[in-house]
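Trainee: predicted model follows, preceded by the sequence.
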Amino acid sequence: MTFARPDHICDLDTLPRMPAWVTSARAETPEDVAFLSGAALNHLHVVLGQSNVPQALLRDRLALQAAVACVGFSVRPERAGELRDAVHLLRPGDLPGPAGETCLTWRRAVERPVSIKALGRALPAFEPGQIAAWLDAGKGLPVTRAVMVLEAVLREVPRADVAGLILADAALAQALGWDHVVPLLAAALKLAALRKQGDDLRLACHRALISSAIEAVRQAADLARRAAHLKAVAPKLRAKGAGDAVEMFLTRDSVAPSALPLPDRAARRLCDRLVDLGAVRELTGRDTFRLYGV
């Protein structure tokens, strides 16, 4: 698959939308589904090449959505807000619980460039040699490669859905020349699809990638606009450490005031100021233990 060069797209006004013939098409045959998934991935590749898209923030938000989907596989009730709490409101010595651990696993998987070492950090239950062997199982075109990795993991460890999906996304990223894992498969695959094999699993993954690539492009455009606004209002912030705080908001799905490089009261005032400026949102709806994000 040959990807279009993104060099001609450089600002928000020209950040391209997914073509309507991709978003509205009803593909019936496996060939049509594969064609549309390739087109959707190609378009996402172009969008991810733009400097105005906050890449780390997008990956972190997609990681949260992947974690929500994976937690849902176990019929657990946690949604995005609860997973944010599980990660950000931990006290020293506390354990995040199964749902929180799933969220942390996905976040670790997208933080660093794809490598066996980085994947081993995200998946410490598996030896680096095993992770490398699974990735080596993927051959051929990008989606086929990802599917083969997913099959290899689930064949050896049948309930390792999170590891399988992370490594499948890693294989896809490597095949497409992306530096980091971009969570795509988990959010759009049903649990029943993960129990399929061969052509049936490949078809399910192609369908999932159409849906998830469309959503990733939409989120990239939305976050690019929000990030541009945050950068525009940043000079109005006078608090010492405000620049570092802004950088945290530009790279993380959500931030607790206590995590900002400011004293507690100053951090809360900064968050309130950013909300007043329309640059960040309060995500919890609570009066205490609040979380904020772009």
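Mentor: Nice, thanks for sending it over.
Trainee: CA only for contacts and neighbour counts going forward, please
Mentor: Will do.
Trainee: all strands of the protein, in order?
Mentor: Assigned by DSSP state E, the strands in the chain fall at 281-282, 292-293.
Trainee: which of the ones you listed sits closest to Gln197?
Mentor: Closest to Gln197 of the strands of the chain is strand 292-293 (CA to CA; 38.8 Å).
Trainee: ok, and what's touching the closest one?
Mentor: Defining contact as CA atoms under 8 Å, 6 or more residues apart in numbering, one finds that strand 292-293 is touched by 249, 252-257, 271, 280-284.
Trainee: export those residues to TSV and append columns for neighbour count.
Mentor: Output for the contacts of strand 292-293, formatted as TSV (neighbours: other CA atoms under 10 Å):
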residue	neighbour count
Phe249	20
Arg252	20
Asp253	22
Ser254	25
Val255	22
Ala256	19
Pro257	22
Cys271	25
Val280	23
Arg281	18
Glu282	18
Leu283	15
Thr284	15
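Trainee: of those, which belong to helices?
Mentor: Phe249, Cys271 (DSSP state H).
Trainee: adding distance to Leu230, write the contacts of strand 292-293 out as JSON lines.
Mentor: Below are these laid out as JSON lines (distance: CA to CA, whole Å):
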{"residue": "Phe249", "distance to Leu230": "9"}
{"residue": "Arg252", "distance to Leu230": "13"}
{"residue": "Asp253", "distance to Leu230": "14"}
{"residue": "Ser254", "distance to Leu230": "14"}
{"residue": "Val255", "distance to Leu230": "14"}
{"residue": "Ala256", "distance to Leu230": "17"}
{"residue": "Pro257", "distance to Leu230": "17"}
{"residue": "Cys271", "distance to Leu230": "12"}
{"residue": "Val280", "distance to Leu230": "7"}
{"residue": "Arg281", "distance to Leu230": "11"}
{"residue": "Glu282", "distance to Leu230": "14"}
{"residue": "Leu283", "distance to Leu230": "16"}
{"residue": "Thr284", "distance to Leu230": "20"}
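Trainee: nearest to Leu89, out of the strands of the chain?
Mentor: Taking the strands of the chain one by one with CA to CA, strand 292-293 is closest: 12.7 Å.
Trainee: in the chain, which helix is the longest?
Mentor: helix 198-233.
Trainee: tell me which other helices or strands that helix touches.
Mentor: Packing partners of helix 198-233 (3 or more CA pairs under 8 Å, 6 or more residues apart in numbering; DSSP states H and E): helix 30-48, helix 55-73, helix 142-156, helix 185-188, helix 191-194.
Trainee: structure two is appended below for comparative analysis:
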Amino acid sequence: MKHALTPLDADQKTLPPMPGWVTSARNESLEDVAFLSGAALGHLHLVVARADVPQTLLRERLALRAAEASVAQSGRPERAADLRDALHLMRPGDLPGPAGEIYQHWRQAIERPISVTALHRALPTYSKTELAVWLGGPGAGQGGPVGRASSVFEAVMSDHPRAEHVALLLADAALAQALGWHYAVPLLGVGLTPRDLRKTGDDLRLACHRAVVASAIETTRMAADLARRAARLHAVAPRLRAKGAGEAVEMFLTRDAVAPSALPLPDRAARRLCDRLVSLGALREVTGRDSFRLYGV
């Protein structure tokens, strides 16, 4: 029997949540968890195609979370607020530091459509040949998208045992590529735990499937929240009178955080615009500071 399905985009005002039987399942076998990860990815596949979800901003938020996880896994103390400061308050000629560099890698990896050239831009330490071998090496076409991502992760870790964030970044690129997505979406980078990073074979595949389920659930929730916030920003945009306000709005919709100095307005006008959008409920000040502030949707 064929069941009628309501298209996910039938009502652009409502982003359906992940099905309850996916979010509440507690299966342990590889077969069961693989089924759940497939269902979660199928739902997420529709979410990342929705026009009302600010997709670039969604990837930016996930890149920040993946970078925070990678930095913590490396034993460094920096967290999300520190990573934002490292990049968004960096002046020309400054270096982002080790933690900021990891965040920079993740941001650059999600900025452009997946290709060896784009990944080389994000990870210039590694040659294009090496990157191409990892993405297209043995096992790249086996075991479905998650199996392929697991194989890529294992191959990178075999060659560079301490390059965890590089392996995660390339595994997420391989996963997205296998799913037919144009851009990498940090899922394994967010979902795999430090303990998972030392696993191999079936244990690693099981961990990857679990990570995909958890990350897909969280990403769907984040997408729904960002869709609401983006709709609010679009709604108040016509009230803005400052020259360059339209371009500023687009920046807020594509970046995790923005410093007023980065906006296409004079400094004082940029600060006024940010304060105005906060008062209208369309932006948040994300640092809690009185100076060197950053704003985001």
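Mentor: Received it, and whenever you're ready, just let me know what you need. No experiment lies behind these values; they were computed from the predicted model shown.
Trainee: hang on, the earlier thing: what about the strands of structure 1, which gets the closest to Pro183 of structure 1?
Mentor: strand 292-293 (19.2 Å).
Trainee: now Pro92 of structure 1: how far from Ile166 of structure 1?
Mentor: 27 Å (CA to CA, to the nearest Å).
Trainee: who's more crowded, the two?
Mentor: Neighbour totals were compared for Pro92 of structure 1 and Ile166, and Ile166 leads with 29 against 6 (other CA atoms under 10 Å).
Trainee: test my guess that that one contacts Pro183.
Mentor: Yes. With contacts counted by CA atoms under 8 Å, Ile166 of structure 1 reaches Pro183, the gap being 7.3 Å.
Trainee: any idea what Ala163 of structure 2 aligns with in structure 1?
Mentor: Alignment note (TM-score structural alignment): Ala163 of structure 2 maps to Ala160 of structure 1.
Trainee: the residue lying closest to its match once chain neighbours are set aside: neighbour count?
Mentor: For Ala160 of structure 1, ignoring the flanking residues on the chain, the nearest one in space by CA to CA, 6 or more residues apart in numbering is Leu154 at 6.2 Å. Neighbourhood size, Leu154 of structure 1 [other CA under 10 Å]: 20.
Trainee: coming back round to it: TSV for the helices and strands packed on helix 198-233 of structure 1, including distance to Phe289 of structure 1?
Mentor: Shown next, in TSV, are those (distance: least, CA to CA, whole Å):
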stretch	distance to Phe289 of structure 1
helix 30-48	33
helix 55-73	19
helix 142-156	38
helix 185-188	28
helix 191-194	33
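Trainee: out of those helices, which gets nearest to Val22 of structure 1?
Mentor: That would be, of these and by CA to CA, helix 30-48, which comes in at 6.2 Å.
Trainee: to what extent does the closest one diverge from structure 2 after superposition?
Mentor: Once fitted to structure 2, helix 30-48 of structure 1 is off its aligned match by 0.8 Å on average (mean CA distance after the TM-score superposition for structure 1).
Trainee: circling back to that earlier point, out of the helices and strands packed on helix 198-233 of structure 1, which comes closest to Ala232 of structure 1?
Mentor: Nearest of these to Ala232 of structure 1, taken as CA to CA: helix 55-73 at 17.3 Å.
Trainee: out of the strands of structure 1, nearest to Asn52 of structure 1?
Mentor: Closest to Asn52 of structure 1 of the strands of structure 1, according to CA to CA: strand 292-293, at 17.6 Å.
Trainee: what span of structure 2 lines up against the closest one?
Mentor: So strand 292-293 of structure 1 sits over residues 295-296 in structure 2, by TM-score structural alignment.
Trainee: hmm, back to that, distance of the residue nearest to Ala160 of structure 1 from Leu167 of structure 1?
Mentor: 11 Å.
Trainee: ditto for Arg121 of structure 1
Mentor: Distance from Arg121 of structure 1 to Leu167 of structure 1, by CA to CA: 13 Å.
Trainee: now swap in Gly278 of structure 1 and tell me
Mentor: Counting by CA to CA - Gly278 of structure 1 and Leu167 of structure 1 are separated by 37 Å.
Trainee: higher neighbour count, the two?
Mentor: Shown here are Gly278 of structure 1 and Leu167; by other CA under 10 Å, Leu167 has more neighbours (26 against 14).
Trainee: pretty sure that one is touching Met148, no?
Mentor: No. Assessed by CA under 8 Å, Leu167 of structure 1 is found out of contact with Met148, at 10.3 Å.
Trainee: contacting residues for the residue sitting nearest the centre point of structure 2?
Mentor: By CA atoms, centre = their mean, structure 2 has its centre lying nearest to Leu62, at 2.6 Å. Contact partners of Leu62 of structure 2, counting by CA under 8 Å, 6+ apart, are Val185, Pro186, Leu187, Val190, Thr219.
Trainee: to which residue of structure 1 is the second one aligned?
Mentor: Pointing back at Pro186 of structure 2 there. Under TM-score structural alignment, Pro186 of structure 2 pairs with Pro183 in structure 1.
Trainee: surely its match touches Gly164?
Mentor: No. Using CA under 8 Å, Pro183 of structure 1 is not in contact with Gly164; the gap is 11.9 Å.
Trainee: those two: who's more crowded?
Mentor: Just comparing Pro183 of structure 1 and Gly164: by other CA under 10 Å the higher neighbour count belongs to Pro183, 31 against 26.
Trainee: ok, and the closest non-adjacent residue to the equivalent of Glu282 of structure 1 over in structure 2?
Mentor: Matched by TM-score structural alignment, Glu282 of structure 1 corresponds to Glu285 in structure 2. Using CA to CA, 6+ apart and skipping the chain neighbours, the partner closest in space to Glu285 of structure 2 is Tyr295 (4.5 Å).
Trainee: if I look at the one you found, how far off is Val47 of structure 2?
Mentor: Taking CA to CA, one finds Tyr295 of structure 2 at 25 Å from Val47 of structure 2.
Trainee: just His165 of structure 2 next, same as before
Mentor: Separation of His165 of structure 2 from Val47 of structure 2 (CA to CA): 25 Å.
Trainee: ok, the match of Pro186 of structure 2 - contacts?
Mentor: Going by CA under 8 Å, 6+ apart, Pro183 of structure 1 touches Arg59, Leu62, Ala63, Ala66, Val110, Ile166, Asp169.
Trainee: 7 Å - rerun?
Mentor: Each residue near Pro183 of structure 1 by CA atoms under 7 Å, 6 or more residues apart in numbering is listed here: Arg59, Leu62, Ala63, Ala66, Asp169.
Trainee: ok, Leu167 of structure 1 next?
Mentor: Leu135, Val149, Leu150.
Trainee: the second one matches what in structure 2?
Mentor: Put plainly, it is Val149 of structure 1. Using TM-score structural alignment, Val149 of structure 1 pairs with Val152 in structure 2.
Trainee: sweet, I'm off.
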